[in-house]
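Visitor: Fold the stuff below for me.
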Amino acid sequence: MAFVCALSNEVPETPVVSPVSGSVFEKRLIEKYIQENGPKDPINGERLELKQLIELKPASFLKSKAPTHTSIPAILKSLQDEWDATMLYSFTMKQQLQTALQELSHCLYQHDAACRVVARLSTELSKAREALAILKPQQAEQRNGANGMNGDEQDKEQAGISNLNEVLGISVEIKMKLHETAALLTQGRKAKAKIIPPSLASLEDVMNYQMVASLTGLHSPSSPGIMCLDVQNEWIVTGGNDKMVSIYDQASKTIVTSLKGHTKKVMNVACLQDEKLVVSGSMDSTARVWHVPTSRCIQTINAHKMAITGLSVHPTKDYLLLSSLDEHWSFVDLESGAIYARVRGDDGESEPGMAITSAKFHPDGLIFATGTFGADVKVWDVKEQQNVATFTGHGGTVVAVDFSENGYYLATAADDASVKLWDLRKLKNFKTIQMEPGFKITDVVFDFSGSYLALAGSDVRVYACKSWSEVSIFGEHTATATGVRFGNDARWIASTSMDRSCKIYSVQETQL
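Guide: So this is what the prediction gives:
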């Protein structure tokens, strides 16, 4: 009789093997069989003594399954459990692999960016050394000749140095003008907020926007890269890595003029088409006011000691807000270049080295916002020159700020691949638009109606302001996009990039 484990809760006895037939029996059963039927093997009937039986002993490292595994349902359940555990382990491993790939991609991007920065700095250092080598003999000649600069030039140079340090202060008359302008703008905005412009581009139109033009001849190909952008009416104004400011007219499809005068790349531009003026800020630490019809610089503003990082024109169009890497912001007269205020951006509350990276006036002109390397966003009172609110939450340098025309929302973009929306009434963040890891953001802007929000960086994206949902993505640029602006009534969108192009997006049938 062959050995079979009983399907019970009892643990089976030690099995034995018959050397006669080679069969396996339960010891208790084979002993009982021999006692009742004599010393013979139950399989082949040959003689079998009890002493001939061989006990089977399992290895110490093997553990027999519980009695429950002797039933088919129990075995199936055990197999299902093992399958589930295997699948869960496989899923966990895939998740960890995906996370590792994302982290690796981010690290490679950072490494590439660091290599580019090092290469650029090395190039600039070489150029600086060459310029210094040329400058030293010239300085020696001037000292030896004692006539290298006439009295008038010396007076101008001394005046420029004193102008940098002279702050006139914001007078009562200026404060009254700011207050009256803000009151009129606030009243007008409340009336406009209830009415959506009939000519405003619809959500469906913006969703169907396509690239309708690509302008590649605005700046020199020898120093590729457009660093900044501004749009007003039909003018598209760009500042380039070639130290020039270019103005393009959409109506005539021509370049109006190219403005030369800065000695380093132009990082900020502001357009005042109605006044035929353009304002630019540069890495050479100056801001310039240009008269477009004559292509002439009518004012050079020396309000800072380091690169200009932010530039915004006051709603009165009489004053200018500048921010700089020298950790200060300034309030300047647009016509005369007089400095009415120059204030340190940390307000004496944080450690030195907190450079200001961006600045923008509120639509009313009584307050403005600045972004910092320290990831903070500060809101300032122009008249009192005081920090009235500080927003924290970004995880990287704040690269761009912009106010909605409704006066309530502030959008800020940072190196942490996010855009945050702040409610100025409640002084809190009510929405964060988080991009995928490694996404670079360089600019953020509302359209004039406050209906759409656009950002530029790794690509160009447009969002609807009520739902904050993504409307369109434009990926036509072959390098990082550096600026984005809406045309009148959001009927078209312009963007600039380090690929030396300015691209225009609209419905395909629109004749710009």
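Visitor: switch to C-alpha atoms for all contacts and neighbour counts from now on
Guide: Fine.
Visitor: Next SSE downstream of the lengthiest helix in the chain?
Guide: Secondary structure of the chain per DSSP state H: the longest helix is helix 72-145. Later in the chain than helix 72-145, the nearest helix or strand by DSSP states H and E is helix 151-165.
Visitor: V167 is in contact with I339, correct?
Guide: Yes - using CA atoms under 8 Å, I339 makes contact with V167 at a distance of 5.2 Å.
Visitor: Compare these two (neighbour count), which wins?
Guide: Taking other CA atoms under 10 Å, I339 and V167 do not tie; I339 has more neighbours (24 against 18).
Visitor: what about the strands in the stretch 301-450 of the chain?
Guide: Applying DSSP state E, counting those that start in this stretch to the stretch 301-450 of the chain gives strands spanning 308-313, 319-324, 328-333, 339-344, 356-361, 367-372, 377-381, 386-391, 398-403, 409-414, 418-423, 428-434, 441-446.
Visitor: Of all those strands, which one comes closest to D155?
Guide: strand 339-344 (19.5 Å; CA to CA).
Visitor: list the helices and strands the closest one packs on?
Guide: Here strand 339-344 touches strand 328-333, going by 3 or more CA pairs under 8 Å, 6 or more residues apart in numbering; DSSP states H and E.
Visitor: how big is the angle separating the strand it packs on from strand 356-361?
Guide: Angle, strand 328-333 to strand 356-361, by axes from the mean of the first three to the mean of the last three CA atoms, to 10 degrees: 30 degrees.
Visitor: Now show me the structure for the sequence below, then we'll compare the two:
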Amino acid sequence: MFCSITKEPVQDPVISKKTGHLYEKRIIQKYLEENHKCPITGEEMTEDDLIELKTGTSTLAGKPRPPTATSIPSLLTLFQNEWDSVMLETYQLKQQYQKVRQELSHALYQHDAACRVIARLTKERNEAREALINLQQTLNAQAPAEDTEMTDASNGIGMTPEIIENMSNTSNALSKVRRKRKPGPEVATHDEVKSFSSKIEIPSLHSTNPSGILSVDLLTDTVKDKKVTWALTGGKDGHVNIIDYENDGKIVQTEKAHSKKINQVTWYTKQDKMPGAFFTASADKTVKLWSCDVDSDDKTISNQYAFKGHSAEITSLSIHATGDYFASASVDSTWSLVDLATNQLIVKVAKDEIDTVYLIKQWTELCHLSSNGDNITSMCWGPNSKSLASVGMDRSLRFYGI
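Guide: Take a look at the predicted model:
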């Protein structure tokens, strides 16, 4: 008996009582679920119209053998064909496997190359952004502003009698006090300096590219009735950091001060006149005066003015004892004296006019301290010489004390 649909011998035969056609039960059931019609005549038909036939054969007998599998030679031929099919399929699977491996290897190579390109483009984007920021700051710094920029006349106003008198009076007053003054008990002795050891180290300050801190200065004073213990650092990245070194090295504020590296930072000596003020000297040929708002919660830093009296990188600056003037030195072989009150260049001295004066009383090594991991770029004494701060190219600020 053969199924009317598959034309093959049936294992579980059923017959339609409407049409009389013979079917394989599982096949006709599936067909009726979708079509509800007789597959031969097209008449309406349901599973209730099917009648199972009892053939008397065991279900264990399985599917009848085809005529080609009724003899040993036929079976050998059938097995050979099956073996050939299996071998052919295995060969095709191996080919597909090799192809997939090659595609995966190529995809991984492309992914790695894409990651490298993305990393390079990201780096170039960051460098371009930083260059744009530096350019914008340079343009802003060069913009004309009568109330924020100091006059940088080539020769200056000269040493007027008022300036000479102010300096002379300050010098005489300090000389009288200095002759009588003796080191107080609060000043560190030689033995105390010999016992210095590393107390605090604050790593990872400033940017890593370019890396390095070039200058440091300490401020231990009462500013607007507030006790401050601040360290000021200037780095190759053009930033300044204010760190509270008595408060676990907490960063109080940071500011992008210059477009190029900062060679020196120094707190203004007269904090009662200008609370929170400090100077920065940079390779961008400018000296700037900044003010930190001690009263605000975020300690905002703002630029007061910029002096541009040099034609090359400024390497150093120093504030006069009067607190009214500062001197700046440059690699253009000149140094300038500037009046803070009038924002004017007083005098500019060229290399042929500079005299060198040395005053050395005694040089004696008191102690040798372990330094920063890289080159030390700047050091500064703390109040009463009780502590010593150093910075270096390893971007760390280190304090030594008793």
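Visitor: After superposition, what's the TM-score here?
Guide: TM-score for the superposed chains, counting by TM-score structural alignment, normalised by the length of the second structure: 0.56, backed by 248 aligned residues with a CA RMSD of 2.9 Å.
Visitor: hmm, back to that, of all the strands of the stretch 301-450 of the first structure, which lies closest to Y89 of the first structure?
Guide: strand 428-434 (29.7 Å).
Visitor: Other residues contacting that closest one?
Guide: 391, 417-423 (CA atoms under 8 Å, 6 or more residues apart in numbering).
Visitor: counterpart of V471 of the first structure in the second structure?
Guide: Aligned counterpart of V471 of the first structure in the second structure: L366 (TM-score structural alignment).
Visitor: you'd agree that match is up against H190?
Guide: Yes - proximity of L366 of the second structure to H190 meets the contact threshold set by CA under 8 Å, at 7.0 Å.
Visitor: which secondary structure element contains the match of V471 of the first structure?
Guide: Short version, using DSSP H and E: L366 of the second structure is in no helix or strand.
Visitor: And for it, the neighbour number?
Guide: 12.
Visitor: now the residue nearest to it when sequence neighbours are not counted: how far from Q362 of the second structure?
Guide: Distance criterion CA to CA, 6 or more residues apart in numbering; nearest residue to L366 of the second structure, sequence neighbours excluded, is K194 at 5.5 Å. Distance, K194 of the second structure to Q362 of the second structure, using CA to CA, to the nearest Å: 17 Å.
Visitor: Show the contacting residues for S171 of the second structure.
Guide: Applying CA under 8 Å, 6+ apart to S171 of the second structure gives no contacts.
Visitor: give me the element it is part of.
Guide: helix 161-180.
Visitor: In the first structure, what range does that helix match?
Guide: Counting by TM-score structural alignment, helix 161-180 of the second structure sits on residues 172-191 of the first structure.
Visitor: List the buried residues in that stretch.
Guide: Neighbour-count burial for stretch 172-191 of the first structure flags 178-179, 181-182, 185-186, 189 (criterion: 16 or more other CA atoms under 10 Å).
Visitor: post-alignment, it versus the second structure, mean distance?
Guide: Averaged over the aligned pairs, stretch 172-191 of the first structure sits 0.9 Å from the second structure after superposition, using mean CA distance after the TM-score superposition for the first structure.
Visitor: for the alignment partner in the first structure of S316 of the second structure, what are its contacts?
Guide: Using TM-score structural alignment as the criterion, S316 of the second structure maps onto G310 of the first structure. G310 of the first structure makes contact with 268, 281, 321-324, 356-360 under the criterion CA under 8 Å, 6+ apart.
Visitor: Quick check: nearest residue in space to G310 of the first structure, chain neighbours excluded?
Guide: Per CA to CA, 6+ apart, closest to G310 of the first structure is S358, 4.3 Å.
Visitor: which residues sit in contact with S497 of the first structure?
Guide: Contacts of S497 of the first structure (CA under 8 Å, 6+ apart): 225-227, 477, 479-483.
Visitor: hmm, I was thinking of G261 of the first structure
Guide: 243-244, 297.
Visitor: Repeat the analysis, applying 10 Å as the threshold.
Guide: Residues counted as contacts of G261 of the first structure (CA atoms under 10 Å, 6 or more residues apart in numbering) are 243-245, 288, 290, 296-297, 300.
Visitor: What number of residues are in the vicinity of the equivalent of L218 of the first structure over in the second structure?
Guide: Counting by TM-score structural alignment, L218 of the first structure lines up with L205 in the second structure. Neighbourhood size, L205 of the second structure [other CA under 10 Å]: 21.
Visitor: Test my guess that L205 of the second structure contacts G212.
Guide: Yes - counting by CA atoms under 10 Å, G212 is a contact partner of L205 of the second structure at 8.5 Å.
Visitor: okay, and the common contacts of those two?
Guide: 234-235, 391, 394-396.
Visitor: Between all of these, which two are separated the most?
Guide: G234 and D394 (13.2 Å).
Visitor: Let me see the ranges of the helices in the second structure.
Guide: Under the criterion DSSP H, the second structure carries helices at the ranges 25-35, 72-142, 161-180, 190-194.
Visitor: and E201 of the second structure, which of those helices is closest to it?
Guide: Nearest to E201 of the second structure, of the helices of the second structure and by CA to CA, is helix 190-194 at 18.5 Å.
Visitor: Please work out which residues of the first structure line up with that closest one.
Guide: Under TM-score structural alignment, the match for helix 190-194 of the second structure is residues 203-207.
Visitor: who's in contact with that stretch?
Guide: Contacts for stretch 203-207 of the first structure (CA under 10 Å, 6+ apart): 451-452, 462-464, 470-473, 490-493, 505-507.
Visitor: still on that earlier bit, pull the most distant pair out of the buried residues of stretch 172-191 of the first structure.
Guide: Of all pairs drawn from those, the one with the longest distance (CA to CA) is L178 and R189, at 16.2 Å.
Visitor: re the thing from before, between K194 and Q362 of the second structure, who's got more neighbours?
Guide: Neighbours were counted for K194 of the second structure and for Q362 using other CA under 10 Å; K194 has more, 16 against 6.
Visitor: hmm, which of the contacts of G310 of the first structure are common to the second structure?
Guide: Retained in the second structure (both residues aligned by TM-score structural alignment, their matches' CA atoms under 8 Å) from those: 268, 281, 322-324.
Visitor: For my notes, please list the residues you listed in CSV and give neighbour count and distance to A213 of the first structure for each entry.
Guide: As requested, these are exported to CSV (neighbours: other CA atoms under 10 Å; distance: CA to CA, whole Å):
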residue, neighbour count, distance to A213 of the first structure
N268, 28, 23
G281, 31, 27
L322, 28, 32
S323, 33, 33
S324, 29, 34
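Visitor: out of these, which one sits closest to T370 of the first structure?
Guide: For these, the nearest to T370 of the first structure is S323 (8.0 Å; CA to CA).
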